[in-house]
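Enquirer: dropping a prediction and its sequence here:
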Amino acid sequence: MPSHSLPPSIPPPASRLVLIVADGLRADSLFTLSPFPLVPSSPAIPAPHLRQTAATRGAFGISHTRVPTESRPGHVALLGGMYEDPSAVTTGWTANPVNFDSVLNQSSAAFAFGSPDILPIFTRGEGGESEKIRTWMYDESEEDFTRDATALDVWVLDRLGELLRNATEDERLDAQLRGGKVVFFLHLLGLDTTGHSYRPHSKVRLPPFCSLASSPQGRNTCATCKSSTGLYIIANPKK
């Protein structure tokens, strides 16, 4: 897709962007004390790291979406800066009939990890699959709406960890990761998948919520991203 962007008038705040989307993360679950009242002995603040970051070290806001409030149109708005094309309803919201630009497409290189329902949206262009966007996706069968879906988020963090470790032995990959205009996109679907089958404040939804910010693996991954001077953003595309 041809580029129509304007030359930047000010230098960017970071050389690399680390975009972590917690799909299905409700604002009330993050900012309300004891958001799981039906779960005995549940923590008053189940995601202390996210709450503290938003309150003391980061900027945050609550988005207001347009229908349909699904993952796909939310990510199109988040990364493409536009609402989903209305004619996409004719494809069951599985494909956007109109080609659109995105943050990933404007990067020098993008590394995306997550759901096969989301990532392919941003790799298709006029010339076919994008060569600058590399994707790691689990199988669709892993999106099991009948059980705790924490494993989906762990899978994403594992793949990112493997990429960073591979860079220690691959000079070309290491140089690419340290270059400018590089984007890392992590789509965490665990909360959304669990929320489709269970109540928002149910016991089954608590483990993926806590693991999102409290697992040692998640903290180590975030620390690696921060040390690479990336811009760390946590976003929720849905209400």
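Expert: That came in fine, so what should we check first? Keep in mind it's a predicted model, so treat the numbers as computed, not measured. Numbering: from 1, shown residues only.
Enquirer: make it CA atoms for all contacts and neighbour counts henceforth
Expert: OK.
Enquirer: which one's the longest helix in the chain?
Expert: Of all the elements of type helix in the chain, the one with the most residues (DSSP state H) is helix 150-167.
Enquirer: that one - contacts with which helices or strands?
Expert: For helix 150-167, the elements it packs on are strand 109-114, helix 171-177, strand 182-188, helix 190-197, helix 206-214, helix 216-227, judged by 3 or more Cα pairs under 8 Å, 6 or more residues apart in numbering; DSSP states H and E.
Enquirer: cutoff 10 Å now
Expert: Counting contacts by 3 or more Cα pairs under 10 Å, 6 or more residues apart in numbering; DSSP states H and E, helix 150-167 packs against strand 109-114, strand 133-137, helix 171-177, strand 182-188, helix 190-197, helix 206-214, helix 216-227.
Enquirer: this is the comparison structure:
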Amino acid sequence: MTLEKGFEPHLAIDNVAITGRDIEMLRAIAETGSMSGAADDLGRSYPHLQRRVVELEGAVGSLTTRVRGGSGGGGTELTTAARNLIRQFDRLRVELAGVTTVTESVIRGTVIERHGELATVETEAGDLKARVPAEATDVEIAIRSDAVVLVAPGSESGAHTSLRNQLVGTVSRIDAGDRIVTVRVDISESVTIESVITTESLSRLGLKEGSDVVAAFKSTAARATPSSL
């Protein structure tokens, strides 16, 4: 898989260009719970939307799955691959917007269990999975703001995400530019974490100061070093 930068963000996968229009389509499917609902919301024809989903799946694998039965009568959900695709696209858009300075949030903790290069670290924010050097016990975990994904508490996106670390907090500050936004989330009295997202994502999540939100990130994106204290 290769990522190609241009004036208009797109992902190039096996000669298939995935654009913002495709990402908008996937988000609409997730929000409406069906391809027909997504087509209606976006003002597109259902056959055209369905064909585009099939084209994309030929390059990246399954993007949707059918859910049958239940009080809602079933519907369509995004797969983990589709949600990862959305995150990749958002990260590329952040890069193209000219973000040159990416902050790092630091969380202190103590290693309580090891799993090879990864370890479980007990922190004030809760137990986190991180990459920890051998023999280190008291550590500082650094997380880049462009590696942090924000999701609404209890949302389907949060339930299906593959990101191992999920911290519930409250938005305390929003610094918005033309296309890029830095969101500060207070996890506890002494732990804060920042996330860089697009203005589109901010609007979709409906975030404002005081909003509850989940800050999620991969264990491989959490890098621990021995504490200096």
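Expert: Looks like it arrived, so ask away. Source: prediction; values computed, not measured.
Enquirer: quick check: TM-score for this pair?
Expert: The TM-score (TM-score structural alignment, normalised by the length of the second structure) is 0.28; 105 aligned residues with a Cα RMSD of 5.4 Å.
Enquirer: got the angle for the longest helix of the first structure vs strand 182-188?
Expert: 160 degrees (axes from the mean of the first three to the mean of the last three Cα atoms, to 10 degrees).
Enquirer: which one, of the helices and strands packed on helix 150-167 of the first structure, ends up nearest to Leu152 of the first structure?
Expert: helix 190-197 (5.8 Å; Cα to Cα).
Enquirer: please identify the buried residues of that closest one?
Expert: 190-195 (16 or more other Cα atoms under 10 Å).
Enquirer: still on that earlier bit, in TSV: the helices and strands packed on helix 150-167 of the first structure, plus distance to Ala151 of the first structure.
Expert: Shown next, in TSV, are these (distance: least, Cα to Cα, whole Å):
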stretch	distance to Ala151 of the first structure
strand 109-114	11
strand 133-137	13
helix 171-177	26
strand 182-188	10
helix 190-197	7
helix 206-214	8
helix 216-227	12
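Enquirer: one step back: which one among the buried residues of helix 190-197 of the first structure gets closest to Leu30 of the first structure?
Expert: Out of the buried residues of helix 190-197 of the first structure, the member with the shortest distance to Leu30 of the first structure (by Cα to Cα) is Leu191, at 12.4 Å.
Enquirer: near His160 of the second structure, how many other residues are there?
Expert: Neighbourhood size, His160 of the second structure [other Cα atoms under 10 Å]: 13.
Enquirer: these two touch, right, it and Ala216?
Expert: No: if you go by Cα atoms under 10 Å, His160 of the second structure and Ala216 don't touch, sitting 11.7 Å apart.
Enquirer: ok, longest helix in the second structure?
Expert: Max-length helix for the second structure by DSSP H is helix 80-96.
Enquirer: just list what the helix or strand following that one packs against, helices and strands only.
Expert: As assigned by DSSP states H and E, the chain's next helix or strand after helix 80-96 of the second structure is strand 104-115. Packing partners of strand 104-115 of the second structure (3+ Cα pairs under 10 Å, 6+ apart): strand 118-123, strand 126-131, strand 138-144, strand 192-198, strand 222-226.
Enquirer: recalculate using a threshold of 7 Å.
Expert: Here strand 104-115 of the second structure touches strand 118-123, strand 138-144, going by 3 or more Cα pairs under 7 Å, 6 or more residues apart in numbering; DSSP states H and E.
Enquirer: which one of the buried residues of helix 190-197 of the first structure is nearest Phe209 of the first structure?
Expert: Of all the buried residues of helix 190-197 of the first structure, Leu191 has the smallest distance to Phe209 of the first structure: 6.3 Å, by Cα to Cα.
Enquirer: relative to Leu212 of the first structure, how far out is the closest one?
Expert: When Cα to Cα, to the nearest Å is applied, the distance between Leu191 of the first structure and Leu212 of the first structure equals 9 Å.
Enquirer: go on, Leu206 of the first structure?
Expert: For Leu206 of the first structure, the distance to Leu212 of the first structure (Cα to Cα) stands at 10 Å.
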